[in-house]
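Novice: Here is a sequence together with a model predicted from it:
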Amino acid sequence: MSTVDTPRDGAQDVPPRMLTLWCPDWPAVAACLADGTPLHLPAAVFHANRVVACTAVARAAGIRRGMRRRDAQSRCPELNVFPPDADRDARLFEPVAAAVEQLVVGVEVVRPGLVAVPAGGASGYFGGELRLAELLVEHVSQHTGVECQIGVADGLFAATLAAHRAQLVERTRTPDFLAPLPVTELDQPHADRAELVDLLRRLGLRTLGAFAGLAERDVAARFGRAGMIAHRLARGLDERPPHRRRPPPELTVTTTFDPPLDRVDAAAFMARTLAERFHGGLARHGLACTRLGIYATTENGEELSRVWRCAEPLTPQGIADRVRWQFDGWLRAAPDERPTAGVERLRLVPEETVEGHSLQLGLWREGTGVLGGLADEHGPAAERAGRALVRVQGLLGPDSVFTAVLDGGRGPAECVRLVPWGDPRAPQSPPDMPWPGRLPAPSPATVYAQPLPARVLDAAGAEVRITRRRELSAPPHRVAVGDGPLREVLDWAGPWLVDAHWWTPGGDGVRTRVQAVLAGEPETAVLLTRVGGSSPQWTVEGVYD
């Protein structure tokens, strides 16, 4: 792959010719494949109760990205709902990347659902770019059963947008192709340019051509480094100019395993330590990795390899994620495609590097802490705690240490999620969003994985029910937990009602929560929940300290 370097008197560096293969709606497609759901049924992936990906059938029913979950399910009650899962998306995409690699060399995974290859050599061998695109689409469909689209243009960004439209852009015509496209195309997955795009729209720059027409000096002064990168993309250039530094060979990290690695959880644990070592070696040379090569050798001598291309310089977490995803794809492949033995040797190679100044953190960094109780996640206390937890994982296994993440929700079990130590701790649902029917603070100190059965009686000894007006039939007077004795209710509060899964057949119906203080030695405060449906009953969901 070569680039044409030109003088600085206004001429532009020409990006290499790239071919991208894009699988539309890949997170939703991968979720259906993992669940066994037929692709002709509507399906969507939700994050923070918003649609992040949906199948073509769901779009035909009116589902759109960014739509709230309740709105989506009211439009399409039969919609199959799936959570986001980066590991699942990467694991199931490995066969697609391998199918592309059977025809062309130099395959780079940009993200699950998108691969890029240099178009020059392969198109010449197969008789042109159009013929190469036809062969790839047919080959991937036959070997994986996945639909895909091809785009060819100068540079990765333009080729990606061309794949979204199944177009082959003529050489040197990339700026003309980009000019009429909306500026929102800059906000690609994992690029995090939403704020910049919103600002450009409010300034009246609604197309890539309008943004590209601004002078570089003005863009740098107004929008900073992020704006400069977006400006280069809008002009049909690469994110970074050519002449990147060739990484010194000693920055390659190699490790051996005895016994060989044959489990994904063990590989995930190993990836975190290896990623810190790899990133630290680059940082000492003032470099950061933008193309990561992962090369493995099995005990039987099989050679496995994959290159991941990244829009932004990789952080230690980003390196660990890609190593884990790749092992997930290799070790969980189909029986006739997976390695015949465990991985004995692993090598991480910085295929492409840039100056690492963009990764430097501020002198003072605020945060909630990796353990939730430490003010500075980079402070000495957090570092000591992290080393201790890693030590415990080394002794007892990767799934032996969990930390809690606060999520959004209406019930106490929905608001706290346990995450294995070292995995991303981002909330799946924003806890600060309004949640009608949410239980007020404080939350129960103990929340049962399986609620305990209970009886809630009124003063006459009859069971307390929920009326058609969704009120308690009578104040709770006595409560029995499980097979225990009836205990007098000293005080109570509520009810808090949530109509749960009303849009699905056989849904829970109205879920009613009541806080009650029970007499005894000692007094006990409990959270009582009555679940509707065909067989309504009271349970104890949690206990307060």
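Specialist: Thanks, I have the structure now.

Novice: For the rest of this, base every contact and every neighbour count on C-alpha atoms.
Specialist: OK.

Novice: Report the separation between Phe93 and Arg246.
Specialist: 30 Å (CA to CA, to the nearest Å).

Novice: Sorry, wrong one. I was asking about Pro83.
Specialist: Note on Pro83: its distance to Arg246, by CA to CA, is 40 Å.

Novice: Can you name the next helix or strand after the helix or strand that contains Gly281?
Specialist: Secondary structure here is read from DSSP states H and E; on that basis Gly281 sits in helix 264-284. Following helix 264-284 in sequence order, the next helix or strand is strand 287-298 (DSSP H and E).

Novice: alright, now check it against this:
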Amino acid sequence: MSRVLALWCMDWPAVAAASAAGLTATDPVAVTLANRVIACSASARAVGVRRGLRRREAQARCPQLYVSTADPARDARHFEEVTAAVDEVVPRAEVLRPGLLVMPVRGAARYFGSEHAAAERLVDAVAAAGAECQTGIADQLATAVFAARAGRIVEPGEDARFLSGLSIRELATEPSLASAGRGELTDLLWRMGIRNIGQFAELSRTDVASRFGADAIVAHRFARGEQSRGPSGREPERDLDAVRHCDPPIDRVDAAAFAGRSLAGELHRSLESAGVGCTRLAIQAVTANGEELNRVWRCAEPLTEDATADRVRWQLDGWLTKRALRNGPAGPTGPITTLRLHPVEVVSAGALQLPLWGSSGDDDRLRARCALVRVQGLLGPEAVQVPVLSGGRGPAERITFTALGDEPAPAADPHQPWPGQLPEPAPAVLLDDPVELLDAEGNPVRVTNRGLFSADPVHLRSPESAAVLQWWAGPWPVDERWWDPGSPRAGRTARAQVLLGSMAEPGPAMLLCYRQRRWYVEGIYE
């Protein structure tokens, strides 16, 4: 197989945001998602801005910081200029995501004299387009991507040795190469004491297949540097293509997005009828002046209908924007008259082996995810949210909800020390119901300034019922963010654990929280 060259534009979301705002490459820029920094420029990192910081903290570290919200369409639109510049040097590059593309390097190496010379020509072409990049070359596509992050050319047959020293968490850093559950796999391997990819590669394939899921087998093959699918594959039959003749021709982005959505639905109906899924998609267009445009997108997993529509919209946005700006000969000079979606590489449904008894948990999660994506399409992206483990002292603070499909960015780092954090186990059910904690004489029990009960608690009374305490522990006072009165966590709180009922008939165990001179049931243990 031909060796693979990967071209990686560092911090591309920040670069695209700076370009859209008319800023220079030296201006500090950060891109946020769910109020967290997900990308930043080199000048922003130089003053302490890091991924995962809250927006307010990033601005406090760099008052001159330009902050922009994440916009995948903007990233793809600006990356089209880089892709067009690469096509002028080496054609048939495939886009993994905005900021990262791959191509077979054998032909380019023969033409320019060597792999190193081909990489240098590509770096110069991207620099002429106004961007910076790093290249990497290796035997396998995934290894080439990691080599690009390190700016290295891996010698033939040395993929496994190059990967062996990388942290095991690197397996989940590149979303275009990993499935949605790769982060859970790397966390589990880390807890098992497997710290680098080389240790993971030494495991038996039988042990990996029996202990982990199908994605772990793919990761294990990558860790060993074994052969995987390259940038070129056998094309399926043309009868799977989805074609739309645009009348009137498309010259606006909103019209292109509508056409792309309907064309994506048509393509996926034909794929479902053939029992296949698309992993490499060619987006082709013909303009009124006879120009033919073509771009190939590659994904780690089969594309869904929504993912296909997004990539069509991003690509058409990039082409039409270049036409409006008349940015060089690579841009189209006329409106689009014909659109075609061609599945370059497909996977058969028969290749997905079902378990011996019933369905697996992965199948259930896939069906659930498809249903949730459908709900998002009907009600909006924020209608479906998933929990992410976050940092905090109380159980509710340790959960951050993010929209399904967005990067799971916690509100606070869960790996940092949190003095005063509630010890394990956490309550199974979270509540926020007001209650009254009473002593033996029926008087309210408070938490004093010294962090003690004003009297021993005996009764717990809610608007619906009253119960006797069999056991209690606490209180544990916490004084958080006293320097930031505007923060929702600011103020003095205290927590206590109580067990209702009697020795003969024990009741539920509860976690109580005392704040603003009132008691609340924060959780129930099960």
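Specialist: Alright, I've got the coordinates. Note that this is a predicted model, so its numbers are computed, not measured.

Novice: Can you pull the TM-score for these?
Specialist: Comparing the two superposed chains by TM-score structural alignment, normalised by the length of the second structure, the resulting TM-score equals 0.67, with 384 aligned residues with a CA RMSD of 3.2 Å.

Novice: returning to that earlier point: mind checking which of Phe93 and Arg246 of the first structure has more residues around it?
Specialist: Between Phe93 of the first structure and Arg246, counted using other CA atoms under 10 Å, the more crowded position is Phe93 (26 against 11).

Novice: Counterpart of the more buried one over in the second structure?
Specialist: Mapped onto the second structure by TM-score structural alignment, Phe93 of the first structure lines up with Phe79.

Novice: how about that match, what does it touch?
Specialist: Ala16, Pro98, Gly99, Gly318 (CA atoms under 8 Å, 6 or more residues apart in numbering).

Novice: Also Ala285 of the second structure?
Specialist: Glu292, Leu293, Asn294, Ile336, Thr337, Thr338, Leu339, Arg340 are the contacts of Ala285 of the second structure under CA under 8 Å, 6+ apart.

Novice: still on that earlier bit, can you redo the contacts of Phe79 of the second structure as a markdown table with neighbour count?
Specialist: Listed next are the contacts of Phe79 of the second structure as a markdown table, based on neighbours: other CA atoms under 10 Å:
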| residue | neighbour count |
| --- | --- |
| Ala16 | 25 |
| Pro98 | 24 |
| Gly99 | 23 |
| Gly318 | 22 |
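
Novice: Same list, those residues, but as JSON lines with distance to Gly225 of the second structure please.
Specialist: Shown next, in JSON lines, are the contacts of Phe79 of the second structure (distance: CA to CA, whole Å):
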{"residue": "Ala16", "distance to Gly225 of the second structure": "33"}
{"residue": "Pro98", "distance to Gly225 of the second structure": "25"}
{"residue": "Gly99", "distance to Gly225 of the second structure": "24"}
{"residue": "Gly318", "distance to Gly225 of the second structure": "35"}
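
Novice: picking that back up, how big's the offset between the host helix or strand of the match of Phe93 of the first structure and the first structure?
Specialist: Assigned by DSSP H and E, Phe79 of the second structure belongs to helix 72-89. Taken over the aligned residues, the distance from helix 72-89 of the second structure to the first structure averages 0.3 Å (mean CA distance after the TM-score superposition for the first structure).

Novice: C-terminal to that helix, what's the next element?
Specialist: strand 94-97.

Novice: ok so Thr512 of the first structure is a helix residue?
Specialist: No - counting by DSSP: H, G, I helix; E, B strand; the rest coil, Thr512 of the first structure is not part of a helix but strand.

Novice: For Phe93 of the first structure, see how far away the residue lying closest to it once chain neighbours are set aside is.
Specialist: In this structure, Thr512 of the first structure finds its nearest non-sequential neighbour in Leu497, 4.5 Å apart by CA to CA, 6 or more residues apart in numbering. Leu497 of the first structure sits 42 Å away from Phe93 of the first structure, going by CA to CA.

Novice: ok, so what distance separates the alignment partner in the second structure of Ala48 of the first structure from Ile399 of the second structure?
Specialist: Aligned by TM-score structural alignment, Ala48 of the first structure pairs with Ala34 of the second structure. The gap separating Ala34 of the second structure from Ile399 of the second structure is 14 Å, by CA to CA.

Novice: got it, and Val89 of the second structure?
Specialist: 48 Å.

Novice: When the two are compared, which one has more neighbours?
Specialist: Each of Val89 of the second structure and Ile399 has its neighbours counted (other CA under 10 Å); Ile399 has more, 19 against 14.
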